[in-house]
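[1] Using only what follows, build the 3D model:
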Amino acid sequence: MEKVKREGFSSSLVVFFATLSSAVGLGNIWKFPYIVGQNGGATFILIYLLCVLGVGLPVMLSEFILGRSSKKNVMGAISDVTPRKFFKSVGIFGIIVAFAISCFYTAVAGWVYSYIGKAILGKFRGVDTVQAKEIFDTTTVGPLQPVLWQVVVLIVSSIILIKGVRSGIERVARIGMPILLGLLIACAVRGLFLEGGKDAIGYLFIPSFKDISLVSVVMTALGLAFFKLSLGMGTMMTYASYFPDDNNLLGNAVKVIIGDTIVSLLAGMAIFPSVFTFGGEPGSGPGLLFETIPLIFSKLPGGNVLIIIFFILAGLAATMATISMLEVPIAYLSEERKISRKGAVICTSIVVAVVGLLATLSANPQGLLGQKFIFKMTFFNFFDYISSNILMPIGGLLLAILVGYFMKKERIRHELVEKSGNSVGMMNLYYFILRYITPVLLIIVFLSALNII
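    The predicted structure is shown next:
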């Protein structure tokens, strides 16, 4: 029987859009800009990019090397490097993390979908603070509404994923990322003409060391450099398995990191001028997205249209990030367990929907499962904490050790020098950082995430 050829991305531009769509998510919109502003503005961005060189870039590049050199899913890619059963935990961590994050991320994505509908129906016209809070509570408490919208997110994602790499993931990334960037730029330009535009620029870009410590800033930047880029969960490795052989892995990694940072700053320029104009709180977390933004945008001229545009771009970001996470277990099931792609998509989506009920119904303290069941945490917070603070850093550390100490250097050279066109000196610099600097920094990230240091 003839072996079916494995699908792959068609061009380097598609590779960039696809990997950027995996890195970009809802955190770009409400979390990153706030962290930048609270930790020294432009100074923090510089420190963050330096931390990326020690943590984010080496781990991302390692995932790229593993994925493209093997052309396999996370488990297959790791088995290609070493038969040691211990390192299978890297792949297992990736699959579990992608699954766990999908369980609560699809719940939040469902809220975004719901808000698109509400914005189109004009539900935010003239809302006050109390009404904005009531709308959010109605959306998240449920039980019917949040579960329904989470299922809608999974159906949309499943339809895209069933179509495969070229017709599904690639097409959405190729069309979705330019639309997202265009809408984001339009919102950012609109924001700069508001009264609070100057304050927003100052908040994001003017260096400030008031009430902050350098150690705190570095620790925050170090953690963000790892968590921000969808690392340690197998998404980048899985997407890299679809890369063409002539794609410059290092160049693409650098472009994704820069692009992700630019998207985050554009989001800040789109949101914070309105927040400062109307006296909102820039550090209100997810509440900024679902309560403050509808409240403030509704007060702007043309605000009803702006709210629709804003939540459409948030929905695009959420959908593309969801697709990348679901693809990790789907690729594993279809290639290692020999399940058809359609069957793997349906199986993964159903399990995420069922287990995700725990997260969906516990996201709001007033929800059906809003009580703190596990380690004084709700299921929603537990999924977030265990995946982000424990599994991802451990997975990233094991990945760095796997590539740095167990993968043949000739194979790394083949991917970075012969295929990608980078210099031997650049490869040696990456190899040195990966072996001797990245593991130490990842241990610091792990201990910091657990509040041990």
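[2] When you work out contacts or count neighbours from here on, use the C-alpha atoms and nothing else.
    Will do.
[3] Could you pull up the contacting residues of Ile201?
    Contacts of Ile201 were listed using C-alpha atoms under 8 Å, 6 or more residues apart in numbering, and they are Met269.
[4] for it, helix, strand, or coil?
    Classification of Ile201 by DSSP: H, G, I helix; E, B strand; the rest coil places it in helix.
[5] ok, it to Phe278 distance?
    The spacing between Ile201 and Phe278, counted by C-alpha to C-alpha, to the nearest Å, is 16 Å.
[6] which parts of stretch 301-321 are buried?
    Going by neighbour count (16 or more other C-alpha atoms under 10 Å), the buried part of stretch 301-321 is 303-304, 306-321.
[7] one more to line up against the first:
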Amino acid sequence: MSKTEEFSNRWGIVLASLGMAIGAGNLWRFPRLAGQYGGAFLILWIVFLMVWSVPILMAEFSIGKKFKKGVIGSFGRVAGKGLTWGGFFITMCTLMIAFYYSVVTGWALRYLGLSAENLFDFFQGQNTLAADLQANPDYMEEFWQSIAYKSPWTLGLYVCAIFASLYVLIRGVQNGLEKANKILIPTLFSLLIVITVMALTMDNGYKGLEYMYSIDTRHFSNPTIWIEALSQSAWSTGAGWGLIMTISSYSREREDVVLNTFIGGFGNNTASLMAGMAILPAVFAMAPTEGAAIASLQSGNQALTFTIIPRLFATIPGGPVLSFIFFFAFFLAAFSSLLPMLELLISNLKDIGLTRKRAGLATMVCCIVFGLPSAYSLDIFNNQDWVWGIGLIISGLFIVIAVLKYGIESFKKDFIDTDSDFNVPVKFFKAALIFNLLLGVILIYWWMSQGYSEYPWFDADGNWNVFDIYSNASIITQWAVIVIIGLILNNFLYKKFVK
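    Below is the predicted model:
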């Protein structure tokens, strides 16, 4: 069943690509890594954009554009009947992320509400967040814990985020997704510019910028920075998610694959740099010493965004305004990325004959039900982020394998070069994909060999340690369930989604 919907022009698909790529990770993960490793991280991050993310995104974009189906249908067409289950894995991996990512959007709404209350109190001359922090220095940590576990606010707001997303998507591609992105993405970039300018004008703010772009060559001998740079590029640009495959299935017939891929990739990196140029100067300006600033940046994703940033903004003149702008931008980034995640399931359901409205309602129910555990407990959220974040590397490898099976040179000629005025050498494309195949395998092996859990495989009693948040047993078990289901349903998936 071919799609009849499509974006009205190039800007429609460009903004959708940017909305897919620019998400919460740009504002809560990238600044921490840039602050931790400085310019050495930035160099590797840009290298992996070109080597890992861009080639995989080009493959995804061209596959979706050619076959005009959801991920399972499009992947099955290029990979063949025997590997259709790979498209199922990609779909399920991204959906599992969408289920807990909707919770992040709910958190963003809660902090936007907190910032709005603080801003109102500031203009009314009443006690602001600064007064609460002065009375109780642990106020932000306690506030974060109150919404991370068993919080009615979190449960309610993440459901609201899903309702809002589906309201937009049910309206269709042009009237829903395209119109929303025409508002969301320009507004997001405008807010990032405002935050950046305000942060750079702070006393000592320039130190954060200097640190961000300084290059310490000793970092290059640390394998962790290589992993962090690759993972940030892959997860932030959306390489391997199947999202750009979904978006491009609504593209016009003569849409430039390479140009659109580069615009999306470099647009995402630009947003990340702007976020770093906003947050790092703020951290350095407020910290008593440079060491304290670096320690803040290394304290973890949630801690940086939800405890340290509000505390920093509360201590500077005009901080309530800056805090409101930051969390408004954070919400827009999270919401704009949630839309294509949910569209991925809608697109697949449409392939088996459901109307957009019915597919949207089914998606809403699935997201609410399967997102509840992550909304209820931060431990479950962290486990899902751990398992399926790494799973995206597997998804990327499936894209690479599909292209290798088809034949790299033939794939580039038949899928990418057809309508691309802007081109890349076939030798580069071929070398990158082969390198990525080896890199992905090495990366997963290295990751699991680190032992992030005290008992990576078996607990102290010798039992399979599947319920540990960061255990390898939990990762392998959840991956295996999806793979086994995909293999069992492979023939059914091929008949329903591909043929």
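[8] before we move on, the earlier item: from the buried residues of stretch 301-321 of the first structure, which land in helices?
    303-304, 306-321 (DSSP state H).
[9] what's in contact with stretch 291-304 of the second structure?
    Trp28, Arg29, Pro31, Arg32, Leu33, Gly35, Gln36, Val283, Phe284, Met286, Ala287, Ile308.
[10] export those residues to a markdown table and tack on secondary structure and distance to Val387 of the second structure?
    Formatted as a markdown table, the contacts of stretch 291-304 of the second structure follow (DSSP: H, G, I helix; E, B strand; the rest coil; distance: C-alpha to C-alpha, whole Å):
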| residue | secondary structure | distance to Val387 of the second structure |
| --- | --- | --- |
| Trp28 | helix | 19 |
| Arg29 | coil | 17 |
| Pro31 | helix | 23 |
| Arg32 | helix | 21 |
| Leu33 | helix | 20 |
| Gly35 | helix | 25 |
| Gln36 | helix | 24 |
| Val283 | helix | 30 |
| Phe284 | helix | 33 |
| Met286 | helix | 35 |
| Ala287 | coil | 34 |
| Ile308 | helix | 26 |
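[11] Would you tell me which one of those residues comes nearest to Tyr406 of the second structure?
    When the contacts of stretch 291-304 of the second structure are ranked by distance to Tyr406 of the second structure (C-alpha to C-alpha), Arg29 comes first, at 35.6 Å.
[12] what residue of the first structure matches up with that closest one?
    Alignment note: Arg29 of the second structure maps to Lys31 in the first structure; criterion TM-score structural alignment.
[13] same thing with Tyr250 of the second structure?
    Match for Tyr250 of the second structure (TM-score structural alignment): Tyr242.
[14] Are we agreed that that match is in a strand?
    No - assignment of Tyr242 of the first structure by three-state DSSP gives coil, placing it outside any strand.
[15] aligned partner of Val156 of the first structure in the second structure?
    Aligned partner of Val156 of the first structure by TM-score structural alignment: Ala164.
[16] cool, and Arg190 of the first structure?
    Match for Arg190 of the first structure (TM-score structural alignment): Met198.
[17] Let me see the contact set for that match.
    Here Met198 of the second structure is in contact with Ala278, Leu322 (C-alpha under 8 Å, 6+ apart).
[18] Against Asn268 of the second structure, how distant is it?
    Where Asn268 of the second structure is concerned, Met198 of the second structure sits at a distance of 21 Å (C-alpha to C-alpha).
[19] which one in the second structure is aligned with Leu53 of the first structure?
    Using TM-score structural alignment, Leu53 of the first structure sits opposite Met50 in the second structure.
[20] Could you check how many residues crowd around the closest residue to Gly126 of the first structure other than its chain neighbours?
    Closest residue to Gly126 of the first structure apart from its sequence neighbours, by C-alpha to C-alpha, 6 or more residues apart in numbering: Ser298 at 6.2 Å. Counted by other C-alpha atoms under 10 Å, the residues lying close to Ser298 of the first structure total 22.
[21] Identify the residue of the second structure aligned to Ser298 of the first structure.
    Counting by TM-score structural alignment, Ser298 of the first structure corresponds to Ala314 in the second structure.
[22] List the buried residues of stretch 146-156 of the second structure.
    Going by 16+ other C-alpha under 10 Å, stretch 146-156 of the second structure has these buried residues: Ile147, Ala148, Tyr149, Lys150, Trp153, Thr154, Leu155.
[23] before we move on, what about stretch 262-279 of the second structure?
    262, 264-269, 271-279.
[24] Contacts for it next, please.
    14, 17-18, 21-22, 26-27, 30-31, 34, 49, 53-54, 189, 192-193, 195-200, 208-209, 212, 236-237, 309.
[25] ok, average deviation of it from the first structure?
    Averaged over the aligned pairs, stretch 262-279 of the second structure sits 1.4 Å from the first structure after superposition, using mean C-alpha distance after the TM-score superposition for the first structure.
[26] which non-adjacent residue is nearest Gly396 of the first structure?
    Per C-alpha to C-alpha, 6+ apart, closest to Gly396 of the first structure is Gly232, 4.4 Å.
[27] okay, now the one you found: neighbour count?
    Counted with other C-alpha under 10 Å, Gly232 of the first structure comes out at 32.
[28] And Asn451 of the first structure, by the same measure?
    So Asn451 of the first structure, with other C-alpha under 10 Å, has 9 neighbours.
[29] tell me which element it is part of?
    Under the criterion DSSP states H and E, no helix or strand holds Asn451 of the first structure.
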